[in-house]
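Q: With the sequence up front, the predicted model follows.
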Amino acid sequence: MSQFFATCPKGLEYLLVDELKSLGADDAHESLSGVHFSGELELGYRACLWSRLASRILLRLAEFDVPDEAALYAGVGELDWSQHMDVEGTLAVDAVGSSETLRNTQYVAQRVKDAVVDQFRERTGQRPAVDQEQPSIRLNIALRRDRALLNLDLSGAPLHQRGWRRGTGIAPLKENLACAMLLRAGWPAIFAAGGGLVDPMCGSATLVIEAALMAGDVAPGLRRDYFGLRGWKQHDAALWKSLRDDAFTRADIGLKKLAPVFFGFDDDPSVLAEAKRNAQSAGVAGFVHLGRQSLTHLKRPHECEQPGLVICNPPYGERMGVDESLLDLYREIGLRLKSEFTGWKASVITSDDALARAIGLRAEKRYKLYNGALECVLLNFDLYATAAIEPREAKPLSPGAEMLRNRLQKNLKHLRKPLAREGITCYRAYDADLPEYAAAIDVFANHLHIQEYAPPASVPEATAQIRLREIVRVAAEVFALPRASIALKTRSRGKGGEKYGRMSERGEFIEVGEGGLRFLVNLNDYLDTGLFLDHRPLRARVRELARGKTFLNLFCYTGTVSVYAADGGASKTTSVDLSATYLDWAGRNFALNGFVGRDHALVQADGLSWLENDPALYDLIYVDPPTFSNSKRADDFDVQRDHVRLLKLCAARLAPGGLILFSNNYRRFKLDETELDGLDIKDISAQTIPLDFARHARIHRCWEIRHAS
């Protein structure tokens, strides 16, 4: 049995698991940007030939510790490289990841190459040459903390390079991303039911061609003339030939049954010429109609008797900017879909929320995908039931609500570019900017979380309720979201003054992304959602500081900061909270990002009591306590009253050279530095306030605390 790793673009992991299982990889399980699986060599060959989603197929050769550069060189040299290549052969090395001492991937790749060629030179007096394009073997070295995984790249070159492409448009879509779009859109089932496919902005025809190859049961690697496995000395040529022969037979049968129901249109004649050359090269030209046509003339092809799929990859605005002409293009997409394709399915990918809303249709499904490094969303529409967002007659907005709409749109315009640049999808869009509309509006991907603030005593309750309804209506219209995607937290009046009413008990969690990580949030059941948006820079700071450190997170809540520390390379994380509910939530966040095992401890305990009894020392401590706590299972806590005791206990657990990050959101908090002698304290609050909270910069305070030198 061999160990394999199939790499893929972010967002495709779960689809790739299903695909590899269909090829016989019963133990396939996802990791970040890839899938682990095991099996005989035939399974690795089959994945190279048949995977429509993978980028590379890697075969594990060795795994060893790399405390330093010498250990890396020695570990690679332990293998007998004459078993893998001849001295007359060529070599290439790719390196990914880093360790505490090895952070330059180019240098790591160079040392791996040196270890291989030095072994040949010592034994034969000759050395293999380097060929970066089509080497005899390509090696992949992956560093994970102080562990090296040495792999043979069976694919040799990225698998999205199918071998049929002869020309590309301005912004070509990679073939494996195109296949992911088709699978998420349900294309195999649509074709099986007799449906066709239309791409109204086909460019170089990637979607159309991959859809035809998928429907025709043509192996995606069948037309490639280079695989890394072919130059490997242990390559089983007879097995490879048998698999290819079987794939050719399946393709012959599949293409004979293929109906000519594939349509691609574009307004650029030069791009269309490239598309036609691509279709010819892929062997599907006889099944594909490619024609010059503008979007405004798009109609349902009369050859398609059954409902089919409209799918496209329109311009996003990343190169040209989101202007009114681009918004008009997306509006036209929506109009064509509504007027010409009733009964069909539709799927559109974009990277901009404003463009998605301009389509004017409510998506039934949304999937996060990555086009290169650019985070995108795939919108799937069911044109049987999809209703336009605008048709229902509504009462005009009041002058105050119009002001709210203008302010919200202004905020979004100000935030859009920096948020897009950093890939941020969870942020604060509005924070009581207008005193009459006292609420915070937070965005969590495709959902909104609206939290009402206490209105001034001079505002009648009836007026406050009207304004709250206007906040919800304006937010729904600006973000083009249904009411079901908006969570509303309202205050109720009773003894003791204003307080939030009873929360829901839905148990509904949604997955959101931040900083390349994934987290679960619950917008309805608790006062807080599980992700403190204002702490986004603090989480990033912890990730930067965590490499090789032992990390402690007190009052850890849902563990998001601990996940960042793990992602930053912390040698061990310990997360402490009194709530079993939040610890379970934290455990799910860890698992969602692939961090499991004894190196990531979750401890249910009162933070102060635990500090008094824990003998361990930590290099990095993050402490963000509640303002008040009166749990029955622990002593009452008051951050102003108890912070000195808390920080002294933290300092006692701090390793030499270690750092405490102390944060809290009590607006009237004053740090008692006179009682914390022996500690160096630096206020870093201004550096930890994100752009979307800049209007209310007192949302939290934060300090760096160290032992005095």
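A: Happy to help now that I have it. Bear in mind that the values here come from a model prediction, so they are computed numbers and not experimental data.

Q: all contacts plus neighbour counts: C-alpha atoms, from now on.
A: Fine.

Q: For the stretch 501-650 of the chain, which segments are assigned as helices?
A: For the stretch 501-650 of the chain, applying DSSP state H, counting those that start in this stretch gives helices covering 536-545, 560-567, 580-592, 607-613, 639-652.

Q: Name the stretch among those that sits most buried.
A: Mean neighbour count (mean count of other Cα atoms under 10 Å) peaks for helix 560-567 among the helices of the stretch 501-650 of the chain, with a mean of 27.

Q: Out of the helices of the stretch 501-650 of the chain, flag the one nearest residue 377.
A: helix 580-592 (19.7 Å; Cα to Cα).

Q: if we can go back for a sec, to residue 87, which of the helices of the stretch 501-650 of the chain lies closest?
A: Per Cα to Cα, nearest to residue 87 of the helices of the stretch 501-650 of the chain: helix 560-567, 39.7 Å.

Q: In addition, the following structure is provided for comparison:
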Amino acid sequence: MKFFATCPKGLELLLVTELTELGAAEVKQTATGAEFSGEIEQAYRACLWSRLANRILLPLIEENVETAEQLYDAVQSVNWLEHMHEDASILVAFTGKTDSINHTHFGALKVKDAIVDQVRDKTGVRPSVDRDNPDLRIHAHIYRGKLSLSLDLSGGSLHRRGYRTRAGAAPLKENLAAAILRRASWPKLAADSPVLFDPMCGSGTLIIEGALMAADIAPGILREQFGFERWKQHKAELWLALLDEADERKKAGLEGLTARFYGSDQDGSVLELAKDNAQRAGVSEVISFKRASVEQMVVPENSPGLLVTNPPYGERMGDESELMFLYRHIGDALKQDFAGWKAAIFTGNPELCQVVGLKADKSYSLNNGPIDGRLFLYTLYADRNDVKPGEESTEEVVAALSDNAQMFANRLKKNLKSLKKWQKQQQIGCYRLYDADMPEYAVAVDLYNDWVHVQEYAAPASVDKVKAFDRIKDVLAAIPEALDVNPRKVVLKQRKRQSGTGQYNKQASVGRFFEVQEHGCRFRINLHDYLDTGLFLDHRPVRHQIQQQSDGKDFLNLFCYTASASVHAAVGGARSTTSVDMSATYLQWAMKNMALNGFNSKDHHFIEADCLSWLKKQRKPAYDMIFLDPPTFSNSKKMLDVLDVQRDHVDLIKLSMRLLRKGGVLIFSNNYRRFKLDYELLSGFDIKEITQKTIDPDFKRNARIHSCFEIRWP
């Protein structure tokens, strides 16, 4: 008998090898799968054991067709009662087209009508259509005027093993995971390198598939049903014998398994899915799962092994610039800790793997659904040139910087030297070191004690993507050398115009906070999870001014963010503080900042509201000092209207001044680079621009970082 196995693009050659290993004869590669021949047992075995195929089809006829009538007649040439009972349900899948048949739904309808009409004419019973669980699935495909009509012996796609009922974001299909492992020579590696590790395992597909392969467990053993089981010519005894054989092999495989399996992920909820999936797959006892971020990635044990992973690549999980450091960290960890290992990285954005900093032994194209993915294979050689037997080298090999990277490093060192005296006098640990000083390196580099926060300004579309990419690589290479910091403490993000709640959206879920201090105030900082860190460094002088002038006053902080200005006011002796923001996330952060400084009393209020709407409802002048620092632009769904600081600043100031007591001060600030205050419409107030006084030395290179004004009643 002739059969056809379908598979995703890029897996064809692997599928040919697999079918040959399963005993198939006359195996021939095609554009979307492989043809093979054998007894019906061979088709059953392929359904049960193929880790790569999507479907196993039994071809019925091939006919030249052009019109709907010819399609109908060709389908009727098959004796359908040899394959199905008269009361069976069917489902037709149709692909391809001709000049007359140019819609797949129409083609499927014609095939269905031909089958149903024939059975009804012969038996008087009309078969039904079942879209969810049909007794028989029929595949019809037309290419260049030739119809290929087949029965689907597999039923649903074979990549659905049955163990994965739920998955995390952007999961790999099981047969793609198996293909990645086979390309990486697993499970052959298990004999000499018996460890498999996925540091970003998600719902566990790669690690589970690896365990099934090493334990000789049939991938289809958990499936509830195959298409051939309701086929009229099904040989039940033969199938049960194959299942018994698979059960025996599973038992022996698990008993003789020597390989060890490790999966980790930073998301605890998705790890629970992985554990449940492993349990259903019958391999939970051999896999160790651990919650850990990529930054915490370490070799799971001393034995060599295979690290295999599918990191995010920007298609659905963030911008590629924000992911560069993730890939860089993977490369650093591989070079530092995984000597003697093999590594396999599958990504839908091959350019990101340049940042890994390792030369791939091989690479393969593999499709992940509609995404053109690429698999990179690496060998991590142990460098023994300077190491005597029995001794370990603790010396880290540092690659020489390129000329451009060295130029950037020199500028960082120069800036560091010029700011050192000021930074030491002010006892400041968080400051801006570099802000696009050199046009070709359009980044901002901020220091937060021993951490470095790098923001890449989004390049215009006219800038060559590869050149921009190379410059970021220079930046990431230069910073550790110039600043003497651990590469794992450098965090890269891309800065671009935010709209709606973009400034509030999570960029990651690392959940790592640490404490910094400024003028005696303590703050929680998070460099990974959000676009901003929790502390606007350019407002440091304004905050200090508020701290020095707030003693005994009632202080209002509008658009408060994490309420750092409110903390300064409280530390400065404010009688009360009120902090208003529409983000519940940042208000919770604000409360923790206040508590960190020992302020838990009812004198410090936090209000979740759209500031403009809240201001319109207030009438009483209840504050001696107000800090108004609106975003440049916001169209958040939480707001009743769009906020544009240039257009709306007059209304914001007038509404805020209604709440200011006589003798008080409103400090108005914003970060719009081209902002112009409308003095004419605000002529009823005493206004003094203090921008230059609120720019510390670390922002002198970019004096337009913000505008700042003191506004009082005459």
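A: Arrived safely, thanks for sending. Bear in mind the structure is a predicted one, so any value in this text is a computation, not a measurement.

Q: Output the helices of the stretch 501-650 of structure 1 as a markdown table; include the columns distance to residue 58 of structure 1.
A: Below are those laid out as a markdown table (distance: least, Cα to Cα, whole Å):
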| stretch | distance to residue 58 of structure 1 |
| --- | --- |
| helix 536-545 | 28 |
| helix 560-567 | 23 |
| helix 580-592 | 23 |
| helix 607-613 | 44 |
| helix 639-652 | 45 |
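
Q: so stretch 111-131 of structure 1 aligns onto which residues of structure 2?
A: With TM-score structural alignment applied, stretch 111-131 of structure 1 matches the range 110-130 in structure 2.

Q: quick one on the thing from earlier: out of the helices of the stretch 501-650 of structure 1, which comes closest to residue 139 of structure 1?
A: helix 560-567 (24.9 Å).

Q: okay, that closest one sits on what stretch of structure 2?
A: Using TM-score structural alignment, there is no partner range for helix 560-567 of structure 1 in structure 2.

Q: Which position in structure 2 pairs with residue 354 of structure 1?
A: In structure 2, residue 354 of structure 1 lands on residue 351 (TM-score structural alignment).

Q: how deep is that match tucked in, by neighbour count?
A: Other residues near residue 351 of structure 2 come to 16 when the count uses other Cα atoms under 10 Å.

Q: on that earlier part again, would you mark the buried spots in the match of stretch 111-131 of structure 1?
A: By neighbour count with 16 or more other Cα atoms under 10 Å, stretch 110-130 of structure 2 contains the buried residues 110-112, 114-116, 118-119, 125-129.

Q: Residue 101 of structure 1: what's its closest spatial neighbour, skipping adjacent residues?
A: residue 68 (5.8 Å; Cα to Cα, 6 or more residues apart in numbering).

Q: ok, now residue 128 of structure 1?
A: residue 87 (4.9 Å).

Q: how about that neighbour, what does it touch?
A: Contact analysis of residue 87 of structure 1 by Cα atoms under 8 Å, 6 or more residues apart in numbering lists 120, 126-128.

Q: what's the answer for residue 566 of structure 2, then?
A: Residue 566 of structure 2 touches 555-557, 560, 577-579, 594, counting by Cα under 8 Å, 6+ apart.

Q: Tell me the gap between the longest helix anywhere in structure 1 and the middle of its chain.
A: Counting by DSSP state H, the longest helix found in structure 1 is helix 399-421. Here helix 399-421 of structure 1 is found 25 Å from its chain centre; the criterion is Cα atoms, centre = their mean, to the nearest Å.

Q: And it, what's buried?
A: Neighbour counts using 16+ other Cα under 10 Å place 401, 404-405, 407-409, 411-412, 415, 419-420 of helix 399-421 of structure 1 among the buried residues.
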